[in-house]
Structure formats: C-alpha cells, structure tokens
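In: structure of the sequence below:
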Amino acid sequence: MIALVLPPFVDLGGTAVFALSGALLAARLNQTFVTCAFFALVTGVGGGSVRDAMLGVPAFWLRDMWVAPVILGTALIAWFLPRKWWEGRWLEWADALGMAVFCALGTAKALAFDVAPVAALILGVVTGCVGGIIRDVIAGVPSILMRPELYVTAAALAATLCAVLILLGVEQPIAMAMAATAGFALRGAAMVWQIELPAYAREVTD
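Out: Model (predicted):
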C-alpha cells in the first residue's frame, strides 16, 4: 500500500477553490445566500464524496471539523464580493484550479487504497469533475461535459501524471503539485486559446 502523506491544507485548499466556483455561479445567477452556500457545498465535496463512496470509506468531509466551516466561509466571501471584482472568467478559473487539485488528490488517495493505477486515475478524474457537473445540473446550465473545449482531457492529464509520478517514487506532494500544475495549465490554455476536441460529425446516409 502507498501511504497517503499530504499537507493538511491541500485538501482544504482544493475544497475552498471548488466551493468558490459553486458560490460564484449562484451569485452570477442572482440567487440567495442559502443557494450560494448549497452550491459551494455540493461543488466542494461532490466529487470527493463520490470517490470515497466508490472506495467504500466515509466521505472525507464528514470527519474533518474544518471542511464545513471553510465551505461556509468561502460562500460568505463570494456573497459579499462586489460583482465587478469577479465578473468575467473568474468562475471558470476557480473551477479549473479546483479541478486540477482534486484530480491529483483523488488519484493519490485511490493509490493509497491499493486501487489499480488505471482505476486510480479514473477516480481522480471523478474527484475533479463530478462536483462541477452536479453544480451545473442543479443550476440548469449546460455542463462542461457537453462543450467541446478541453476539460476532462485536462483532468485526465493531471490524474495520469500524478499516478505515473507516484508509482515512479516521486514524493506525493511534489507529484501532486506537478500534476495539478499540468492539468491547470492545459485547462487554462484551452480557455485562453479556445482549444477544443473535434466533435462527432459523421453523416448519416440511407
């Protein structure tokens, strides 16, 4: 078994960034603070909760006394921030950073539970993407999965690189930092330069 040795702030930091993306979406939609806090919660812990359910362990945030307060605090910050400070692509950048960090974290945790490498990186992608998908579905906006721009591809890069580096013996914090940076860079490049995957366009013939 690969021991999971991570600085405590890594999990909380990823949760906070993802929660911020959920709270900002609620603010963009002119929702109440209750909705803002709820969106922060489901976005911040959604992917990690699904991962932990698949691993057969209690959801990570249920036994951590800091996760819920951090999410609530993040929602409060988003709620009181003037719109002009974050309007634009801040939501997308926060989501990209949370996705990259959580993909690396999810992969490392899966490997720590002796999950096979390919399955571990899939769980990493689940960790990084599911929270945002749940957020978008509840909000009634098109999920990032339904758009051609690189997102899951960036998540897969972060998860794969994390798995490879850890299996090669690179220290977990370093492997996670490198993997998250790579995933965030690819997602950022896709947003800036509109990098997209080709869509299915096969013509139907009689």
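In: when you work out contacts or count neighbours from here on, use the C-alpha atoms and nothing else.
Out: Will do.
In: now do the helices in the chain.
Out: In the chain, the helices defined using DSSP state H lie at 8-28, 33-55, 67-80, 83-86, 90-112, 117-139, 152-167, 172-193.
In: R202 is nearest to which of the ones you listed?
Out: Smallest distance to R202 across these (CA to CA): 21.9 Å, for helix 152-167.
In: the closest one - contacts with which helices or strands?
Out: Judged by 3 or more CA pairs under 8 Å, 6 or more residues apart in numbering; DSSP states H and E, helix 152-167 is in contact with helix 90-112, helix 117-139, helix 172-193.
In: now the last one against helix 8-28, angle please.
Out: In other words, helix 172-193. Relative orientation of helix 172-193 versus helix 8-28 (axes from the mean of the first three to the mean of the last three CA atoms, to 10 degrees): 30 degrees.
In: what angle do helix 172-193 and helix 90-112 make?
Out: With the same axes, to 10 degrees applied, the angle from helix 172-193 to helix 90-112 works out at 150 degrees.
In: one more to line up against the first:
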Amino acid sequence: MPPLPIPMPTDLSILLTVMDFVGVFVFGLSGGTLAVRKRLDLFGVMVLSLAAALAGGVMRDLLIGALPPASLHDDRYLMVALAAGLTAFLFHKPINRLGKPVMVLDAAGLALFTVAGCGKALAYGLSPLPAALLGVMTACGGGAMRDMLVAEVPRVLREEIYAMASLLGAAVVIAGQELDLPPVPVAVAGALAVFVLRVVSVRRNWSAPRAPGS
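Out: Have a look, this model is predicted:
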C-alpha cells in the first residue's frame, strides 16, 4: 500500500510556524555539524547549534516589537535547537555522508527562515522593503553568528550567492501578497526558490559581483 501523502497546512500562520520550527532544527543541525567538524566539545556543539538556530529570529522579533522573542517565551524553540545540536553530536558521521552537509542544511534553513521571517514582518504591518530586509536578516543572522563563533568570515559576506538567494525568496513572498495570490503556495514557492538558487550557485561556482580591480 503506497504511503499516504502528508497534507499541506492550509492556514498561512500555521505554515509559517511550521517553517520556523523546521528552520530552527535545520539551522541548529548545521551549527552542530560545523562545531563537530571544528572538533568542539558537547558544550561547544550546543552553543553553535543555539546560535545558528535562534539568533536570526531573535533579531527579527526585537526589531518588529514581537516581545519577548518567540524563542524566549516558547520553550519549544530551545528544545528543538538543543535536539538538533544533540543529533549533530551523536550522528555526525551519517550526516557527513550526505555530501556537503553544512551547505545543504544551510540552504534549507536559509529558505525556511527567509519565508517565515518575511511573512511575520508582513503580518506585523511592515511595508515590502523592510519586510524583505527582515526576511534576509532572519535567514542570515544565525548563520553569521555561527560562522563568527568559529572565526570564519560569515557566508553572507563572501562572494557566494547567499543573501541574494534570500532576497529572491522574500521577493516571491511579497509579490504573492501584492498580487493577492494564495499565500501557502506562494510561501512554498519562495522557499524552493531560495533553496534551489543557493544549491545551484554553490555547485556551479556562481558568485556575487566584486568591485572592479579588487
């Protein structure tokens, strides 16, 4: 008997919450996996997992006035982030067999957090441009914090297509709202756009423009 398809949430707020939690786990897993690669101990793995999973969302909530931030008044966020770190600590070997695990997990987290962050900003009444910027900040903030904690230049500041991929996803979400399209398919399309552009850009060595002569 074939498996039953998983029903897609029909309410946008439910979908954004689901994306937020899945993004927390995925980014937490990327932080924990990087920590293991850097040979950090269990405490270090958990710190990187928490930073990667929660920093972007905390910054977003502070800026839009959603206080206290979701991850500080809902214990589930912390539990999901810690579970991701523990998963990376215990199962880093099978995760590493996936090939470029941090990049793939990072791309998935980038996609989910872009849509959730931009959607939440729009729900709080922000106009399109600030909402897009907050979507990018939500998506990139945790990864930047993770990279800085291990003394790496954050990916968002490198030549790779990173923030630009996030901007594309935010643009899809905003265009869908402006055109009054069904919000759930738009959110899914925005997340897919971010993930595909990010992964393809890495595999094809695409990069953002540099200053002439630099």
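In: thinking again about what came up before, deepest in the core, which of the helices and strands packed on helix 152-167 of the first structure is it.
Out: Comparing those by mean neighbour count (mean count of other CA atoms under 10 Å), helix 90-112 ranks first with a mean of 26.
In: and the contacts of stretch 119-135 of the second structure?
Out: Applying CA atoms under 8 Å, 6 or more residues apart in numbering, the contact partners of stretch 119-135 of the second structure are 16, 60, 64, 113-118, 166-167, 170-171, 173-174.
In: what is the nearest of those to K38 of the second structure?
Out: F113 (24.8 Å).
In: so who does the closest one touch?
Out: 19-20, 23, 135, 138-139.
In: distance to N96 of the second structure added to those residues, as TSV?
Out: As requested, the contacts of F113 of the second structure are exported to TSV (distance: CA to CA, whole Å):
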residue	distance to N96 of the second structure
M19	24
D20	24
G23	19
G135	29
T138	26
A139	23
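In: let me know the closest of these to L82 of the second structure.
Out: Nearest to L82 of the second structure among the contacts of F113 of the second structure is G23, at 13.2 Å by CA to CA.
In: need the nearest residue in space to the closest one, chain neighbours excluded.
Out: Nearest in space to G23 of the second structure, with sequence neighbours left out and distances taken as CA to CA, 6 or more residues apart in numbering, is G109 at 4.7 Å.
In: trace the one you found over to the first structure, please.
Out: Superposed on the first structure with TM-score structural alignment, G109 of the second structure falls opposite G98.
In: against L168 of the first structure, how distant is that match?
Out: From G98 of the first structure over to L168 of the first structure the distance is 25 Å, taken as CA to CA, to the nearest Å.
In: next one: stretch 15-22 of the second structure to chain centre, how far?
Out: In terms of CA atoms, centre = their mean, to the nearest Å, the centre of stretch 15-22 of the second structure is found 11 Å from the chain centre.
In: equivalent analysis for stretch 118-133 of the second structure, please.
Out: Centroid separation for stretch 118-133 of the second structure versus its chain: 16 Å, with CA atoms, centre = their mean.
In: just the terminal-to-terminal distance for it.
Out: Per CA to CA, stretch 118-133 of the second structure runs 8 Å from first to last residue.
In: what range in the first structure matches it?
Out: Residues 107-122 of the first structure are where stretch 118-133 of the second structure lands when matched by TM-score structural alignment.
In: do the same with stretch 42-50 of the second structure
Out: Using TM-score structural alignment, stretch 42-50 of the second structure corresponds to residues 33-41 of the first structure.
In: return the set of buried residues in that stretch.
Out: 33, 35-41 (16 or more other CA atoms under 10 Å).
In: what comes into contact with stretch 51-67 of the first structure?
Out: So stretch 51-67 of the first structure is contacted by 12, 15, 45, 48-49, 68, 106, 110, 113, 123-124, 126-127 (CA under 8 Å, 6+ apart).
In: repeat that for stretch 91-103 of the second structure.
Out: Outside stretch 91-103 of the second structure, the residues that touch it by CA under 8 Å, 6+ apart are 30-31, 33-34, 36, 88, 199.
In: for PyMOL, what selects the buried ones among the residues you listed?
Out: Listed next is the PyMOL selection for buried residues among the contacts of stretch 91-103 of the second structure, using 16+ other CA under 10 Å:
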select buried, resi 30+31+33+34+36+88+199
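In: which two from the contacts of stretch 91-103 of the second structure end up farthest apart in space?
Out: Going by CA to CA, the pair spanning those furthest: V36 and V199, at 22.4 Å.
In: sorry, back to before: can I get the helices and strands packed on helix 152-167 of the first structure in JSON lines with distance to R63 of the first structure?
Out: Shown next, in JSON lines, are these (distance: least, CA to CA, whole Å):
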{"stretch": "helix 90-112", "distance to R63 of the first structure": "16"}
{"stretch": "helix 117-139", "distance to R63 of the first structure": "18"}
{"stretch": "helix 172-193", "distance to R63 of the first structure": "22"}
